[in-house]
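Participant: What shape does this take:
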Amino acid sequence: MAQKNILFLTGDYAEDYETMVPFQMLLMVGHNVHAVCPDKSAGDKIITAIHDFEGDQTYSEKRGHNFVLNASFADAKPENYDALVIAGGRAPEYLRLNAKVIELVKHFAYADKPIAAICHGIQILTVADVVRGKTLTAYPAVGPEVTIAGGHYASVNVDEAVTDGNLVTAPAWPAHPQWIAAFLKVLGTEIKL
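Facilitator: Below you'll find the predicted structure:
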């Protein structure tokens, strides 16, 4: 398996599982993963949020873990990376306001590099205007944004993922088994047991 260089975009109050699990899994299978957040450097931390589905009309939110970034956002040059992962949670609502974040996303999309986004992470893709004509999923509350941005919103179960070319999306962390497996396939990662 060829090691891939993966840029992992996260931020304060990104969803805990949607940050921790894919980051650790991609390292575990041998990829080089740089976790970054605008205005933060390697060694800085973000605070995650735990979102749960407890039968209410929307998810509940609790404080999560401190997650230590291993790379500096200011040093992230998209041409040095093979793929992009975007965590969900509340972070995407403010990350999408950062012009450099949008430039990074456009680089990956226009270069047809693999992109994995989950939950509210898709909000960054819609602002970057890179979902037009694509079929993807997201947390259901983000579905209207996908449609307005010209994408085809796929309403799937919370534990399912959608792949359209090099774009792999999922509605929330219960989809990790399908989402991560689909992203590894797009990356060309083979795991031999």
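Participant: When you work out contacts or count neighbours from here on, use the C-alpha atoms and nothing else.
Facilitator: Will do.
Participant: quick one, what contacts Ile6?
Facilitator: By C-alpha atoms under 8 Å, 6 or more residues apart in numbering, Ile6 lies in contact with 31-34, 81-85.
Participant: can you check Tyr81 too?
Facilitator: 4-7.
Participant: what's the spacing between the residue most central in space within the chain and Cys37?
Facilitator: With distances taken as C-alpha atoms, centre = their mean, the chain has Ile86 as the residue nearest its mean C-alpha position (2.0 Å). The gap separating Ile86 from Cys37 is 11 Å, by C-alpha to C-alpha, to the nearest Å.
Participant: I'd like the structure of this one too, to check against the first:
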Amino acid sequence: MANEIRLLMLAGDYVEDYEIMVPFQALQMVGYSVDVVSPGKKRGETVITAIHDFEGAQTYSEKPGHNFALTADFDAINTDDYIGLIVPGGRMPEYLRLDAKVISMVKAFSDRPIACICHGIQILTVAGLVKGRRVSAYPACRPEVEIAGGVYADIPVTEAITDDQLVTAPAWPAHPAWLAQFLKVLGANVSI
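Facilitator: Sure, this is the predicted structure:
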């Protein structure tokens, strides 16, 4: 469709299940077209998700998730076609941040809306997009945020924070706040 408003979402094996599924579906529900890509993979191929939960241990637990079908070819993406970027968490960011093409792609969104949650901040730190910004992430990522020159916002797991066009949150329990703030940054007019 020529009038589509398009968003790009990064994916990779062991992306957090809720952090890819919920924004993917919710943003489509309000009218955005969301292309989900993963390095080295094409449209229709899948990534494996992981479900992270908070069950009283010192850190989150991990359970098998789903196979998520990608909606576009990574190598065919032109970042100029997108108004914003979504970076979910899970274990995916720890290895995607090592991919120069991913980092280049993310840097292209430095002046556009970005929604980043949980460990997704690991990609933004490598891309140089947190320096001088107040951001949140999974608490274990605090040292990386601070080393990258960002100010870590220690907020409740159900909250999100916006710094200019960058919307961040600690983990999936923040989806209502995180997605609402991202929609506001996108300029969406959503009312019930």
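Participant: Drop the TM-score for these two in here.
Facilitator: The TM-score (TM-score structural alignment, normalised by the length of the second structure) is 0.97; 190 aligned residues with a C-alpha RMSD of 0.9 Å.
Participant: which of the contacts of Tyr81 of the first structure tops the neighbour count?
Facilitator: Leu7 (26 neighbours; other C-alpha atoms under 10 Å).
Participant: compared with the second structure, how much does the helix or strand where it lies deviate?
Facilitator: Taking DSSP states H and E as the criterion, Leu7 of the first structure maps to strand 5-9. In the superposition with the second structure, the aligned residues lie an average of 0.5 Å away from strand 5-9 of the first structure, counting by mean C-alpha distance after the TM-score superposition for the first structure.
Participant: counterpart of that strand in the second structure, which residues?
Facilitator: Strand 5-9 of the first structure lines up with residues 6-10 of the second structure when matched by TM-score structural alignment.
Participant: Helices along the second structure, start to end?
Facilitator: For the second structure, the helices defined by DSSP state H occupy 17-29, 92-96, 100-107, 121-126, 142-147, 175-186.
Participant: Quick one: the ones you listed as CSV, columns for distance to Glu62 of the second structure and mean neighbour count too.
Facilitator: Below are these laid out as CSV (distance: least, C-alpha to C-alpha, whole Å; neighbours: other C-alpha atoms under 10 Å):
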stretch, distance to Glu62 of the second structure, mean neighbour count
helix 17-29, 10, 18
helix 92-96, 13, 19
helix 100-107, 25, 16
helix 121-126, 19, 25
helix 142-147, 20, 18
helix 175-186, 19, 19
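Participant: Any idea which of those helices gets closest to Ile48 of the second structure?
Facilitator: helix 17-29 (8.5 Å; C-alpha to C-alpha).
Participant: That closest one relative to helix 175-186, how many degrees between them?
Facilitator: Helix 17-29 of the second structure runs at 40 degrees relative to helix 175-186, counting by axes from the mean of the first three to the mean of the last three C-alpha atoms, to 10 degrees.
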